[in-house]
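>>> mind looking at a prediction? Sequence and model below.
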Amino acid sequence: MPGLKRIILINSHLPGVVELNLDEHTNICGTNASGKTTLQRLLPVFYGEYPSRVVPATRDSFERWYLPTQASFIIYEYQNNQQQLCQVILAPAIEGKGVNYRFIHREFELDDFIYNQSAQKNEQVENKTSKQLKCMTMAELRRALKQSDVVHTRLLNTKEFRAIIQNDRSLINTGKNKNDLRLFARQFSLCDTGQTLRHIEKLTRAVHSKEGKMETIKAMIAAILEEDGVTTPAYNLDPKKVDNWISECKLVQGFEAMRPDFDKLELENQQLISCEQQLMGLEEGYQRDRSLQWQQQEENKDTLSELKEKELLLEKNWDSQRDELNNELSATKADIRSTEKELDQIEEQYNRYLDKNIDQIKQHLKQLPIWKEELDSLNDQQRLMLAEHQDLEAEYQKRLNTINRQLNQSLQTLDQDKDQLIIEQNDKKNQQNETIAKFDKQLFQRQQQLNDLFNQQKSDILLRQKELQVYIDSVHYSSEEQLQLDVFEHRLTQANEEIEIARQKLDELKERQFSQQKEVDSADQQLSKSTQILLQCQQATKQFNQFLNPGKNSLLGSLRKENPGWEMTLGKVINPELLQRTDLKPDYVNKDANKNDTTFYGINLDLASIELPEYALAEKQYEHQLNQAEEKEHEASNFQIEARQKLDNAYSILEQLKKEVLLASTEYKKQKNNYTHLIEEKNSQKKELDAALRERKDELRKKVSIIKRQLDSVTEEFKNNKDKLHQDSAEEHIEITAHWQEVLQTVNEKITNNKE
């Protein structure tokens, strides 16, 4: 298929060789300012566009930008109408102004443009920074092609190149070398002989330019048709009115397209207004709460200062009491140490007393008179034994009497001592029993006191624990806290009622909107129907006007003027579209002789059997039908005006309902948001109240735990005191028993000694 295949740039605005393959679909990708548009501007040049027209006015000329040196080339490789690969070479003109073209009947090869490839590579290796290729000039290339017997053309200008590539006969015939251009066109054109691609460069430029909009393409096609002498049909329309109507239609269409966005924006605007109102209310509440919080903060600061002063005073009192108690404790400890020291001295003295056997000495002291009497008796015996030969009997009797007297006295004394010892023994036993009974009584009393004290403490602690547990089970929100929750419940109930009212209002408005939308649709259908009827009436009126008042130089006007009665002959068989044509140039030959002639191209027709068509009526009939059509058009116009007015009224009501629905929807969402905020606020407040309630319960539970620990401590103390009392009482009972055993043992020993 004929078409452009490749674009090759040699030493162009890009150094070296740049190849752009255009076979089938092609994408040119790259970042901004990477040269995509610069390469794309080369496409219209291939199809015959002037190079100066593709370069922006802000840049240099085409040859300075794309062909900066005499060794710069732009090669287009394409397939001609004979399915052969050819190439077009663009090079700068020798004078430096303009571009020269040359066709070559062979595909592109880089070796045709450079001097020596091996030398070129060596030169590039030696100078690595340069990417320019050392190429031939256009004249040197022509000589090389001529030596190689390659078919090519002479240097061509832009007009000649365009005539050849497009096979434009008008340009070829106006050129100086017509024969050469015809020959070149047969060899290198993109289209076959008898066909042309005239103006394709304009279309290519319009499509590939940044301004390739449909309006630009339409304007370019109109310019091409006008350049080719094609007359466009004339319309009796004011361009300004048409433009205004188009602008209004586009505005309406654009507005209808943006209608959902506009409704959404209006809804968001209403929501924004509602939110702003809510924020204003919240701001007022915030300012009020802020002032209250500041006041509360100042009061808390004063309270804190007072509490700190009280704390300092309590600390001072506590320090003074602590010092006094420490002094008392120190004095008490000193007294305890002194008392313990005295007790230790007494115990030590008692131990020394026991070590010296004072009881035995006391017993010996009591036996001293007896021992004295025994001594006196022994002395008397000694005196008797020493007195020789004295009167032993008298002495004996005397001695016997003395001994008897002494014995009686001793027996009497011993009996008295025995009685006294027995009495003393009984007294000691009684004292022992009384002491033990008193000790047991005191022990029982102490145990009873200890049990009573423990039971009293335990009862008090259990009572306090039970009271606290009952209080914990019954503790709940305070009256103020419950009032806050009740206020929230009341506000929620009220908000729920407001939501229900807003929802009912919204549903009612939506039903009215739906009903009104049906009325709008019905009115729109009536308007469409009336518009269609009006268009049909206008078309009929226009058609009758055209038949009644044909255009200048039209076939219908000529027939009415030059050939009266044509309706009965030619009018029955002619195509009605030909009657308004102005390019048929009718010529009447022997119109008087052929007035009643019904032959056409040698065929005679019986036209009487053909009914007279509408377009071949008489002028009076046309006037009558035109009047009827105008009356129908007037009625249709009035019907359309009524339908439009009805549609406008229904639409205005619908718009008002939409606004009301929008406001109601906004109000409904506002109430829902208020309800949600109230729930969140209530939950937040309830969390705070629950936290305070849990804190109070935790404090009470801590007190219960303290009471339990106190009970455990009292129980442990009671157990320890009881054990200590048992231990002390057992030791004291043992001491008392041992003491009275010693006392009774001493009395028994005295009694035994007395018996002896």
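Right, received. Where do you want to start?

>>> from now on I want contacts and neighbour counts done on CA atoms only, so please keep to that.
Will do.

>>> centre of the chain versus the helix or strand harbouring Asn122, how much separation?
When elements are defined using DSSP states H and E, Asn122 is found to belong to helix 117-126. Going by CA atoms, centre = their mean, to the nearest Å, the spacing between the C-alpha centre of helix 117-126 and its chain's C-alpha centre is 63 Å.

>>> hmm, who's touching the helix or strand following it?
Once the chain leaves helix 117-126, the next helix or strand it forms, by DSSP H and E, is helix 138-147. Residues external to helix 138-147 that are found in contact with it (CA atoms under 8 Å, 6 or more residues apart in numbering): Gln70, Ala71, Ala91, Asp112, Phe113, Val151, His152.

>>> structure two is appended below for comparative analysis:
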Amino acid sequence: MFLVNVGTNKQRPSRRITEIDPRDGAAVVGPNGVGKTTTLRLTPLFYGHLPSQIIQIGHGQKSMPRFTLPTPESAIVFEYQRGPSETHDLRLAVLRARRDNPDALEYRLFESGFRREIFVDENGTFLDDEGSKTTATNIGVAFSMKLGASEYRAIILNLQANTKQAHRLRQIAREYSFAPRAMPNLDRLVGSVVKEHVSFADLIQVAVGMVNEETSASADSERNKLLLKQTKSEITDWIKNRRACEDANKITPIVDDLESTIDRCYREEDDIRLLSAEVSALLDNKTKALADITTCQDTAATQRQRHQESEQNIQATLTTAFEQAPVQSSDCRTGL
């Protein structure tokens, strides 16, 4: 962060450029009233947080832009790296007080790292926005159009803008967003950290901002209040669904037991199917063996029957032979 000709506690510009590099830790020291706390509170401005959300105006206290940026040549400059390359991925976010409303900020982005000549000319004169634009053009540094607070926030946090220039802002975000994807509510979170006293109301404001961001609620809604677009019937249905979810959560243990039982039944069914296949295979083997045995028995019975018939034929032949033998013997004696 670079503080270019910013205001001091003596109500006049500093006429200098002060650099604060927080990457490895930075200590802002000095006596009371020199602006240490104010310097710390500048950090959320980079993320698009509004100054009015950090310091409340009143009781004779000036707004942050009016006090910090007393002249058109005063600027708060944030140098950031949006990618791995320190040569091509360095960018500048330059914040100045608006001329038509010194209590508000205007923003411009430059496609380069910090270069002194963009803010101070060769004679040591600090430059306003037009002078910085002219110098940047001469040295070949590209820059964005002048941006309002909501436009700058949409670009730096890579958010979807709900304006007529949404397409153009998306194109600018491709070159200047802090990260490649959207970072909603980062500005609110950082802003709540640097406040002097963080109360529960601040956390409510962050939460309400997050809900409004998600539901696309109007940015002009009252502080810490939600404006819902849902109808009564939609809200009633939501309440019923919520209660149904609560009832479902109560029976979660029962559902878990049922699911466990169903899983066990499935496993037992698989085991039974496996046993059934094994029994079927064994039954087929037994049936085939029984058929083979039956075939062998039939073959043996047939052979036994043939053998018996053969024996009967032989016995009959022998009996006939024995019966004819005496007659032949008698005939032999008579011949002699």
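That came through fine. Keep in mind that what you see is a predicted model, and the values were worked out from it rather than measured.

>>> secondary structure for the contacts of helix 138-147 of structure 1 - can I get that in a markdown table?
As requested, the contacts of helix 138-147 of structure 1 are exported to a markdown table (DSSP: H, G, I helix; E, B strand; the rest coil):
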| residue | secondary structure |
| --- | --- |
| Gln70 | coil |
| Ala71 | coil |
| Ala91 | strand |
| Asp112 | helix |
| Phe113 | coil |
| Val151 | coil |
| His152 | strand |
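
>>> before we move on, back to that, the helix holding Asn122 of structure 1: which residues count as buried?
Gln120, Gln124 (16 or more other CA atoms under 10 Å).

>>> map Trp249 of structure 1 onto structure 2.
If you look again at residue 249 of structure 1, you'll see it is Cys, not Trp. Residue correspondence to structure 2 (TM-score structural alignment): Cys249 of structure 1 is left unmatched.

>>> and Asp319 of structure 1, by the same measure?
Aligned by TM-score structural alignment, Asp319 of structure 1 pairs with nothing in structure 2.

>>> if we can go back for a sec, report the buried members of the contacts of helix 138-147 of structure 1.
If you count burial by 16+ other CA under 10 Å, the buried members of the contacts of helix 138-147 of structure 1 come out as Gln70, Ala71, Ala91, Phe113, His152.

>>> got those as TSV, with distance to Lys97 of structure 1 columns?
Supplementary listing: these in TSV, determined by distance: CA to CA, whole Å:
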residue	distance to Lys97 of structure 1
Gln70	12
Ala71	15
Ala91	11
Phe113	22
His152	23
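
>>> can you tell me the SS state at the residue lying closest to Leu109 of structure 2 once chain neighbours are set aside?
When the adjacent residues along the chain are set aside, Leu109 of structure 2 lies closest to Ala93, with 4.7 Å between them (CA to CA, 6 or more residues apart in numbering). Applying three-state DSSP to Ala93 of structure 2 yields a three-state assignment of strand.

>>> what's the burial count for Gln469 of structure 1?
The tally of other residues near Gln469 of structure 1 (other CA atoms under 10 Å) stands at 17.

>>> is it located within a strand, as I assumed?
No. The secondary structure assignment for Gln469 of structure 1 gives helix rather than a strand, going by three-state DSSP.
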